[in-house]
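A.B. asks: Okay, predicted coordinates and the sequence, questions at the end:
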Amino acid sequence: MSVYSFQAKLSSGEEISLETYKGKVMLIVNTASQCGYTPQYEGLERLYETYKENGFTVLGFPCNQFGEQEPGSNEEISSFCSLNYNVTFPIFQKIDVNGKNAHPLYQYLREQAPEDSDLDKEGAFYKIIRDKMPELLEGSKIRWNFTKFLIDKNGNVLKRLAPTTKPEVIAGDIKKLLVK
């Protein structure tokens, strides 16, 4: 099994198989339009523009499970991303990433990478989650918006990165995977 085993609906409503991205390095991200990390769309788009010709893509999955920071419709979300951040990478329909209604792709991603490989347990983000929403630290739950999963060309989940990780920090890993 790999990420290619799953299907998802683009914001337009078109259902596609993730096998469409076979042979590409992927960065799968749960996103939100009204989050403190929303400006990461800019960095994600820059990564996409820089490396898309070499076999890289970003896949954005809007989610409203964290502070209700993604309240819009799929059409509104797509428009927001385009107008405010010139996003051209694929944006999918809004999904749940945790709980009984979690999208099967995210259930799989959480199983494959149950922990943020770079979560700073001394940092402010971790302390806020620990003090105000400790249930998000249980098991493999996604901690917040803009958690990132790096996927290799064979559909293997390599690592899960914390919401606080800026997209540009991942560029080195992407470059290495593209030359393999």
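C.D. replies: Thanks, I have it.
A.B. asks: From now on I want contacts and neighbour counts done on CA atoms only, so please keep to that.
C.D. replies: Noted.
A.B. asks: element containing Phe87, please.
C.D. replies: Small correction: residue 87 is Val, not Phe. Assigned by DSSP states H and E, Val87 falls within no helix or strand.
A.B. asks: Distance-wise, check it relative to Ala124.
C.D. replies: Between Val87 and Ala124 the computed distance is 29 Å (Cα to Cα, to the nearest Å).
A.B. asks: between those two, who's got more neighbours?
C.D. replies: Using other Cα atoms under 10 Å as the criterion, Val87 and Ala124 rank with Val87 on top: 21 against 11.
A.B. asks: got a list of what that one touches?
C.D. replies: Tyr41, Glu42, Glu45, Cys81 (Cα atoms under 8 Å, 6 or more residues apart in numbering).
A.B. asks: what do you get for Trp144?
C.D. replies: Contacts of Trp144 by Cα under 8 Å, 6+ apart are Phe66, Pro163.
A.B. asks: ok, structure two:
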Amino acid sequence: MTGVFDFEAPLPGGGVQPLADWRGDVLLMVNVASECGFTPQYAGLQTLHERYAAQGLRVLGFPCNQFGGQEPGDAEQIRACGLNYGVTFPVFARIEVNGAGAHPLYRYLKEQAPGALGTRAIKWNFTKFLVGRDGAVLERFAPQRKPQDLAGAIEQALAAARPDDVR
């Protein structure tokens, strides 16, 4: 069975990060942009990262320039934006989330958790996907949903047993 942990994410300096490195953790995956009206959500995402990291939450940022050209910079400019918000969670290389060039991870996320009315396309920056410890996509959240509003769903996902726990 395919799950999120079967994918890799491109690193800003080249190479890839296997998502399997976070097997057993809960992931909050977000397509981010530096020049978006939702960019201040970086601060809320960082707060979630700090609050729940010890329990196994990993926030992962995926820069995307497909919505209004709001992520036009190079890797260093993208990193600088994250630093403005105190971001310490991983922010990967820029990817596409829609269309023929969509990263395979985002094709999978959209298939597993369609948006409103069953639409698959990502509508804007800061769409969020919550992934359980087993790599299954649990829920998709619209860009307007503030990170702090996800605490209940995150806590529920964190409360689930790790896949390797013996009962």
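C.D. replies: Arrived safely, thanks for sending. Everything numeric here is computed off the predicted structure, so don't read it as measured data.
A.B. asks: quick one on the thing from earlier: most neighbours, which of the contacts of Val87 of the first structure?
C.D. replies: Neighbour max across those (other Cα under 10 Å) = Tyr41, 24 neighbours.
A.B. asks: Just confirm it contacts Asn84, I think it does.
C.D. replies: No: contact between Tyr41 of the first structure and Asn84 fails when scored by Cα atoms under 8 Å: they sit 9.1 Å apart.
A.B. asks: what sits against the residue nearest to Leu18 of the first structure when sequence neighbours are not counted?
C.D. replies: Nearest residue to Leu18 of the first structure, sequence neighbours excluded (Cα to Cα, 6 or more residues apart in numbering): Tyr4, at 4.8 Å. Each residue near Tyr4 of the first structure by Cα under 8 Å, 6+ apart is listed here: Ser17, Leu18, Glu19, Thr20, Tyr21, Lys22, Gly155.
A.B. asks: Longest helix in the second structure, please.
C.D. replies: Using DSSP state H to define each element, the second structure has its longest helix at helix 41-52.
A.B. asks: and Gly69 of the second structure, how many neighbours does it have?
C.D. replies: 13.
A.B. asks: Check Asp149 of the second structure too.
C.D. replies: Residues near Asp149 of the second structure, counting by other Cα under 10 Å: 11.
A.B. asks: corresponding residue for it in the first structure?
C.D. replies: The alignment partner of Asp149 of the second structure in the first structure, by TM-score structural alignment, is Val169.
A.B. asks: Can you verify its match is assigned to a helix?
C.D. replies: Yes: counting by DSSP: H, G, I helix; E, B strand; the rest coil, Val169 of the first structure is found in a helix.
A.B. asks: host element of the residue nearest to the spatial centre of the second structure?
C.D. replies: The residue lying closest to the centre of the second structure (Cα atoms, centre = their mean) is Met29, at 1.2 Å. Counting by DSSP H and E, the element that carries Met29 of the second structure is strand 26-32.
A.B. asks: Perfect, I'm done here.
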